[in-house]
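Asks: sequence-free structure coming up:
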């Protein structure tokens, strides 16, 4: 039986960041990925936004890892010359009754360590974005956008330069905890032994965890929320990202930009029992437009076309309280030398480098 040091399951942005971190720390790392290329799951189906860290409680890992990850990510993108832009974001109150909520979000962001936020009145917001309609706005200058695929290629290159191996079209069928390490059965039936196991499998995080015997299984129920994106077929009316205030299950149908300046809107929230089609649901231009007109009155449904969809792996269902990122390490899994990740949705992309640090800490205990 082939023996490995550290096996990372999943080659999305988080798995690649973890593999890079552990490889550069001197571990012999192998990544396996069930698809034929890296980053084909949720890492390739998001808004590619670098988040500031506004939305969640300041003690949550979603917050601390986002704020830390944002600093690490901008530094890494600049150091490697990777495409990105600090375009900034406006979170808008679309009626006067939302102004207290906007102020509360400002206070939350300040408590989270986002120190560059500015509250704007309607006139100040329109000076920045003349096409905007709002009663007030929160400006987040440190929000930005990036090319997620270029980031993943750079993370993989770093990991491979540090000795990491990648095996594509190879998943984990099952695993068994031993007195030392794990016996892992791969999707082709081949068995290997690894000393350390890391699960970073995105949408399949909980199902992969359930396929491991000999560990203490956490009590958790996965949930999935599909989000559709529609592209604007005309020139973007905005230079910055435009977000409404958050709504249950997501951040509302907002306007994001790509690095070429093209605009898209989304995502909405479609709860589903299991991960299913990643194709954008047709026929949503009109309901999307109804939401968009709250902050862009000139929106025209005829100019919106289905673009793509993503699915968010959640640990809370419809009507349930929001849940933090989950990390199950040796203490939670009965001493097994592994870390499993769950519920890594937004801001997982922004947090990826900080998540990698956190996983290394869980494995080393320091």
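Replies: Yep, that arrived. Just so it is clear, the structure is predicted and the values come from calculations on it, not from any experiment.

Asks: all contacts plus neighbour counts: C-alpha atoms, from now on.
Replies: Fine.

Asks: contacts for the longest helix anywhere in the chain?
Replies: Looking across the chain with DSSP state H, the single longest helix is helix 61-80. The contact list for helix 61-80 (Cα atoms under 8 Å, 6 or more residues apart in numbering) reads 50-58, 83-84, 112-114, 151, 154, 324-325, 347-348, 350-355.

Asks: Next secondary structure after that helix?
Replies: Following helix 61-80 in sequence order, the next helix or strand is strand 84-85 (DSSP states H and E).

Asks: by contact count, what packs against whatever helix or strand comes next after that following strand?
Replies: Under the assignment DSSP H and E, the closest C-terminal helix or strand after strand 84-85 is strand 89-93. Packing contacts for strand 89-93, counted by 3 or more Cα pairs under 8 Å, 6 or more residues apart in numbering; DSSP states H and E, involve helix 99-111, strand 136-140, strand 241-244.

Asks: Taking strand 136-140 as reference, get the angle to the first one.
Replies: Pointing back at helix 99-111 there. Relative orientation of helix 99-111 versus strand 136-140 (axes from the mean of the first three to the mean of the last three Cα atoms, to 10 degrees): 20 degrees.

Asks: take the one below as the second:
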């Protein structure tokens, strides 16, 4: 059991002090970087029960679930706070579970996760709204694809799906142009930041410790135990991968969950003893969002989605809880991302205003009254994908000992959409596997 607080990890990094933490009877102080005064090399090793690497929405959900089950949990994240990556750069949509192959993890965990998420939001007053979604066919050639989506959704157990004609869709959304639409009444939106705050609070109240500005730089195996190498994030600011990093602390947990999202494959490659053949190839697709300049009278009250495209669900309409209308994301495949850039989350998130020129024709397929000059740059996110351009989509990979042979380690790869919707179900799934 954890003894003393994880206090500070090289707060004065220029002094190059060794950090450590000791084990205590209950839990460690939260949200502080690990550190101690200078320590002997042999004292820089500590044990922990469960370590979750990554404090995005999935990592937070996993930490909360494990803590609720009585586990002592430590969450390590390289950023200054939680949810700074993909979790804060998405559409904030609660998906129904329509798009995914039957019996896939995406299908099962999305449907289960949606139910769990609505329940959690209601019980904890997390801002959300079940506003419904219209997936639209804007031409006759798209109708068979719409029928396929409806069949997929039914097979996946999505309730309430209904095909509607253009006239009914027009009554629901007067600004909408389509020849047919698939209505998904159980789709919705959620305030992701409030959700993550709630997950952090509940995890902490059940003993979870959070250590930010703390990077897991690698690991090695000792007698089938994965020993994590931990460092102050500041030490990596100017690191280019050309020299060896030495840890400030070695943490030896019973269970480790790699929830680092975009960095997950690159981090797994730094686990000495994990066979490289079990680590999937990583692909990255940036998606930009543009906002409607005037939201005094939002044109839509439902989510509006076109037929999915290669790599994404198409440039769709999202109305957030403040009435802001967003369009996006598009799909821009990013090439040349090396493992160091991926490991350190060195991605480009700026949105070029000129990219709006590509948005207008896509949006006008279903929203013909969109006026020139009404789109403003919003934000961008990057999808942690396991399939590239023109390749078939790949399922979530939740990889345990049966795949890689290391006891107590679970890697999460390719947790893109519907990762937000699925987060609680993913956490439930992982906790059940660790309890076996």
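Replies: Structure received. Note that the structure is predicted; figures quoted are calculated from it, not measured.

Asks: got the buried residues for the longest helix of structure 1?
Replies: Buried residues in helix 61-80 of structure 1, counted by 16 or more other Cα atoms under 10 Å: 61-74, 76-77.

Asks: what residue of structure 2 matches up with residue 41 of structure 1?
Replies: Under the alignment by TM-score structural alignment, residue 41 of structure 1 pairs with residue 85 in structure 2.

Asks: Verify the stated contact: its match with residue 56.
Replies: Yes. The pair residue 85 of structure 2 / residue 56 is scored as a contact, 7.0 Å apart, by Cα atoms under 8 Å.

Asks: Give me the more crowded residue out of these two.
Replies: Shown here are residue 85 of structure 2 and residue 56; by other Cα atoms under 10 Å, residue 56 has more neighbours (24 against 20).

Asks: Excluding chain neighbours, give the residue nearest to the equivalent of that one over in structure 1 in space.
Replies: When structure 1 is aligned by TM-score structural alignment, residue 56 of structure 2 is paired with residue 12. Using Cα to Cα, 6 or more residues apart in numbering and skipping residues adjacent in sequence, the residue nearest residue 12 of structure 1 is residue 39, 4.2 Å away.

Asks: Contact partners for the one you found?
Replies: 11, 12, 13, 149, 152.

Asks: let's go with 10 Å and repeat that
Replies: Counting by Cα atoms under 10 Å, 6 or more residues apart in numbering, residue 39 of structure 1 makes contact with 10-16, 33, 45, 148-149, 152-153.

Asks: hmm, which two among the buried residues of helix 61-80 of structure 1 are most spread apart?
Replies: Of all pairs drawn from the buried residues of helix 61-80 of structure 1, the greatest distance, 22.4 Å, lies between 61 and 77 (Cα to Cα).

Asks: Quick check: the gap between the equivalent of residue 91 of structure 1 over in structure 2 and residue 153 of structure 2.
Replies: Aligning on TM-score structural alignment places residue 91 of structure 1 opposite residue 135 in structure 2. For residue 135 of structure 2, the distance to residue 153 of structure 2 (Cα to Cα, to the nearest Å) stands at 12 Å.

Asks: where do the contact lists of the two overlap?
Replies: Counting by Cα under 10 Å, 6+ apart, the residues touching both residue 135 of structure 2 and residue 153 are residue 184.

Asks: Now for the aligned partner of residue 192 of structure 2 in structure 1: which residues touch it?
Replies: Applying TM-score structural alignment, one finds that residue 192 of structure 2 aligns to residue 148 in structure 1. Residues in contact with residue 148 of structure 1 (Cα under 10 Å, 6+ apart) are 13, 39, 43-49, 82-84, 154, 349.

Asks: Quick one: mark the members of these that sit in helices.
Replies: Filtering those for helices - DSSP H - leaves 13, 154, 349.

Asks: so, if you compare those residues, which one comes nearest to residue 177 of structure 1?
Replies: Of all these, residue 177 of structure 1 sits closest to residue 13, with 26.2 Å by Cα to Cα.

Asks: got the contact list for the closest one?
Replies: Contacts of residue 13 of structure 1 by Cα under 10 Å, 6+ apart are 19, 38-44, 148-149, 151-153, 155-156, 200, 202, 348-353.

Asks: mind running it again at 6 Å?
Replies: Residues counted as contacts of residue 13 of structure 1 (Cα atoms under 6 Å, 6 or more residues apart in numbering) are 43, 152.

Asks: which SS state does residue 284 of structure 2 fall under?
Replies: Of the three states, residue 284 of structure 2 takes strand according to DSSP: H, G, I helix; E, B strand; the rest coil.

Asks: now for it: what does it line up with in structure 1?
Replies: That one, residue 284 of structure 2, aligns with residue 224 by TM-score structural alignment.

Asks: again with residue 119 of structure 2
Replies: Match for residue 119 of structure 2 (TM-score structural alignment): residue 75.
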